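Engineer: sequence unknown, structure follows:
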């Protein structure tokens, strides 16, 4: 079944495997206490999904907020990286206990998986995480995933669980992602403004859609806003995964949103192969290669990136690192794994293949970025 509207996600045939992302402000109140009744209602909805033969992976925020309350840290534990790490260390125990208790009351087994950005950026570790999640689902467990904030530094953090949810959805080959928010979905302007209208369906994110987003987190407890949700939707849509933003502030919010069709669904645009979906969803480029107009056109037709089309090299990357490929205007048009380091790319840029052996002093490779290791954006 093709997903064309939010209501379609009710059908198990359309979305058998779902990733459910829950933000801090939904799970924890302003005093840092868990919203137990609300969490019980979510556990009930997860149990209903499971009874219908569907599989659910939960991406849950809340550890920092819970831990900060217990440690008495200001600003919800987000005053500094050290505060966030300390709060997460305490809060992860409380968060895991909450999920275990509420799901067990519904006859379900919770499993905890803590991830950092590097766990999903490194191919081998990504496959390991994917395998673990698949085995947990096969065994009937409900994986509860969170960013491992107790060890993550600014350089290796997702920074929000919206994008983490999209990457987890890739790893488990989910059909849909549900992002529970404190608003009904994406509005055509700030929803606090008079006349703001809910956008029910987005068929491809472009500059006009991005202009609708508000980058702030209204509650002050979380780290994501609408901008991070659009970034998550872009990751999902390239992997053939539908992503929906719905209001999670109500009791049993999933049924309310899906049955009433209240929310925004971002339609999947294409289904890249597993490796290319992983490449397209990676978040940290090591550098960039700027190409001329002719090269950009050749890439769009499925060609590999050759040195002759490169006009500039940015960053300090090594062979095998992920690099962005930009057009003359600076827009990212592709992403791929470099066959040469930055120094070699500087030496080769603008040169035809016949000149490469003379410049390098050894037999050149077929391309700077081969099409098999590149994904168009």
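Structural biologist: Sure thing, it's come through. Here the structure is a predicted model, which is why all the values come from computation and not from measurement. Numbers count the residues shown, from 1 in each chain.
Engineer: Could you use CA atoms for every contact and neighbour count after this?
Structural biologist: Fine.
Engineer: Which helix runs longest in the protein?
Structural biologist: Longest helix in the chain, counting residues (DSSP state H): helix 81-104.
Engineer: Show me the contact partners of that helix.
Structural biologist: By CA atoms under 8 Å, 6 or more residues apart in numbering, the surrounding residues in contact with helix 81-104 are 39-40, 43, 47, 62-68, 70-71, 73, 77-78, 109-112, 144, 148-154.
Engineer: buried subset of those?
Structural biologist: 39-40, 43, 47, 62-68, 73, 77-78, 109-112, 144, 148-153 (16 or more other CA atoms under 10 Å).
Engineer: Presented hereafter is structure B, for comparison with structure A:
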């Protein structure tokens, strides 16, 4: 697609933030949500397939349980609030979609569901079948069982991973801000909205503000840029759009106001899954020569590695870190961590003696690695 609009996108993921769906007093913003559902229904009737990633369970549950700090005072409070609020959240979506003649489906996923390759493929198959049937899946992280260590932590990145799994063409993050600005628009009246991002580099990342302006959600601009990295690497356009108007999808389609992160050429499905991985078991630090080799499509050889960190075994996902400290690639390790550490910086002709057996071709083979 040369241009990205909700109407032109065959399969679309729409993410709704907590502050848009839930008012400050913990009640559902029903009139606004009804207008969004009307937008979704119009798209589905025109032949578009739409899935929704919806926040709001913790905020809704916290009100019902009268928990402090919006249910986020502790992990246990968040889990209890999520378990209580998820029923209300799914009910309101089912009711409003049903009023438009649409069937809703609920999918609750954990980080492991999308990080484990087999479970990821299962989720992908379920999403694909639901969308092909004209159903609107409503997806949320299963916060009632997620822990601090094993969770997405924000629905921005979840939406990007769902887009991968669903084979979507675009993601719209409906947000409490209109898009990415070159400065914080809340404190700088001269801040300019960035309309289009062709490449996410250090300058783009420097514009991000980690805070959630509402104090209700868990995401901020940092999480949205992280989501854009995942989506665009998989060949999926991602737009950040203000949700502070009724009929936000129709408004974006008409005005194009927001920030569009332009998709890269779509990677093969397995490499896109690798690139979007969030739970690397370890890290392999490399020198400048190895970084240059990786950028030209080469495998990671032991001679170019400088240090190994973490506890991983052969086949685990590891992050490859460049000399400047930035993640350059993710891939599946050909060695356990102890073996990889022993081989660090060694030439191929030295490795057999260290290992006691013939070495493999690389620490991370290019066929099992994706640049990020």
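Structural biologist: Everything's here; your move. What you see is a predicted model; the values in this text were computed from it and never measured.
Engineer: Keep only those of the contacts of helix 81-104 of the first structure that are in helices.
Structural biologist: Mapping those onto helices (DSSP H) picks out 39-40, 43, 47, 63-68, 70-71.
Engineer: the strands in the second structure, which residues?
Structural biologist: All strands of the second structure, identified by DSSP state E, fall at 11-16, 49-54, 104-109, 136-141, 170-175, 196-197, 237-242, 259-261, 282-286, 305-310, 317-321, 327-332, 369-371.
Engineer: can you put these in TSV and add distance to residue 126 of the second structure?
Structural biologist: Formatted as TSV, these follow (distance: least, CA to CA, whole Å):
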stretch	distance to residue 126 of the second structure
strand 11-16	15
strand 49-54	12
strand 104-109	9
strand 136-141	10
strand 170-175	19
strand 196-197	32
strand 237-242	22
strand 259-261	27
strand 282-286	31
strand 305-310	34
strand 317-321	25
strand 327-332	26
strand 369-371	25
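Engineer: Of all those, which one comes closest to residue 296 of the second structure?
Structural biologist: Within the strands of the second structure, the stretch nearest residue 296 of the second structure is strand 369-371; the backing value is 10.3 Å (CA to CA).
Engineer: how far is the closest one from where the chain is centred?
Structural biologist: Distance, stretch centre to chain centre, for strand 369-371 of the second structure: 17 Å (CA atoms, centre = their mean, to the nearest Å).
Engineer: That strand vs the first structure, mean deviation?
Structural biologist: With mean CA distance after the TM-score superposition for the first structure, strand 369-371 of the second structure departs from the first structure by a mean of 0.7 Å once superposed.
Engineer: List the buried residues in that strand.
Structural biologist: Of the residues in strand 369-371 of the second structure, 369-371 count as buried by neighbour count, 16+ other CA under 10 Å.
Engineer: Tell me the residue in the first structure aligned with residue 355 of the second structure.
Structural biologist: Under the alignment by TM-score structural alignment, residue 355 of the second structure pairs with residue 360 in the first structure.
Engineer: Spatially nearest residue to its match, not counting backbone neighbours?
Structural biologist: Once flanking residues are discounted, residue 360 of the first structure sits nearest to residue 344: 7.5 Å by CA to CA, 6 or more residues apart in numbering.
Engineer: Map the one you found across to the second structure for me.
Structural biologist: In the second structure, residue 344 of the first structure lines up with residue 339, judged by TM-score structural alignment.
Engineer: Equivalent analysis for residue 324 of the first structure, please.
Structural biologist: Aligned by TM-score structural alignment, residue 324 of the first structure pairs with residue 319 of the second structure.
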